[in-house]
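Asks: Following is a predicted model, sequence given first.
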Amino acid sequence: MRNGAQSAGADRTGTVGRVARRGIVGGALVLGLGACGLVGGDGNTGAICTDTKQAYQQYIDQVRSASAADPAPWKQATEQLAGRIDGLAKKAEKKELKKALTDESARLRTAAASVGTGDAAQLNAAMSGTPERIGNACS
């Protein structure tokens, strides 16, 4: 039983990492597809959506090599992404996009705190809804 508990704990850590990575990669790809078709429109919306996509792609690249057993790089990368998204929100001219990005930044900051302790649940929840929330605001 003791060995079973240790194995379950080790598996849980690995599973959290795999789930987080899968959610991040899938969410960012859908986000990218949703924002890619945007041409022109409201002020700087196209540029902000393109920059948002790039921020998420860079985040994916950064955490892809991070160990699930070491939450510090995940926290740092997530905090950095939140800061970039917040900066883009401040530049956005379209009211709906500004709000969506501001809300995303807040979700990411909350998720960064918990992912820093090894809990990826809030990060997964934040990332799973990102494509729809940002995609809708970019259209």
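Replies: Arrived safely.
Asks: going forward, measure contacts between C-alpha atoms and count neighbours the same way
Replies: Noted.
Asks: residue ranges of the helices in this structure, please?
Replies: Assigned helices in the chain, in chain order: 2-36, 45-64, 71-91, 95-115, 121-138 (criterion: DSSP state H).
Asks: tell me which residues in the third one are buried?
Replies: By neighbour count, with 16 or more other Cα atoms under 10 Å as the criterion, the buried positions of helix 71-91 are 71-86, 88-89.
Asks: if you skip the residues just before and after it, what's nearest to residue 32?
Replies: In this structure, residue 32 finds its nearest non-sequential neighbour in residue 53, 5.4 Å apart by Cα to Cα, 6 or more residues apart in numbering.
Asks: for comparison:
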Amino acid sequence: MRYRVVRALAGGVVMLGVSGLLGACGALGGNSGQVCTDTKKAFQQYITQVRSVPAAEPAQWGQATQRLATRLDALAKEADDGALKKALQAESQRLRAAASTVGTGDASQLSAVMNDTPARIGKACA
């Protein structure tokens, strides 16, 4: 489970940058550029955390995923842009749902969330 999900997570963070999450930061109004930058950092920190979690301890994956969801909620509250706020809130909800299943050892939902996140958040940051 671990290596497949870590590859998906790492690929997702790379795609966050490629999809325009950081590339459009200067073009966005208000604080959206900073929120997008902070979002990318939150995902990078998450990847660092889950890389250190043993595959045999899925509850720790669930906890780390819950913390990421909480961070996205906080970023959504900071966002001035309505589309960005909505995208972050939606990803937070999806991560919360995935946290419950990854915590029991089923990484399929988390993998799906991470594969979709770059396009969903990247679109709001572009």
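Replies: Yep, it's here. These figures come from a predicted structure and were not determined experimentally.
Asks: Would you mind reporting the TM-score between them?
Replies: The pair, once superposed, lands on a TM-score of 0.95 when counted by TM-score structural alignment, normalised by the length of the second structure; 124 aligned residues with a Cα RMSD of 0.9 Å.
Asks: quick one: residue 57 of the first structure and residue 138 of the first structure, what's the gap?
Replies: Residue 57 of the first structure sits 17 Å away from residue 138 of the first structure, going by Cα to Cα, to the nearest Å.
Asks: If you count surrounding residues, which of the two has more?
Replies: For residue 57 of the first structure versus residue 138, the count of surrounding residues by other Cα atoms under 10 Å is larger for residue 138: 26 against 17.
Asks: hang on, the earlier thing: ok, now which ones touch the equivalent of the residue nearest to residue 32 of the first structure over in the second structure?
Replies: Per TM-score structural alignment, the equivalent position to residue 53 of the first structure in the second structure is residue 40. By Cα atoms under 8 Å, 6 or more residues apart in numbering, residue 40 of the second structure lies in contact with 13, 16, 17, 21.
Asks: Any chance of those in TSV with neighbour count as columns?
Replies: Formatted as TSV, the contacts of residue 40 of the second structure follow (neighbours: other Cα atoms under 10 Å):
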residue	neighbour count
13	24
16	26
17	17
21	26
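Asks: quick one: which of these is nearest residue 87 of the second structure?
Replies: Closest approach between these and residue 87 of the second structure, by Cα to Cα: residue 21, at 12.2 Å.
Asks: which residues sit in contact with that closest one?
Replies: 36, 37, 40, 121, 122, 123, 125, 126 are the contacts of residue 21 of the second structure under Cα under 8 Å, 6+ apart.
Asks: Lovely, talk soon.
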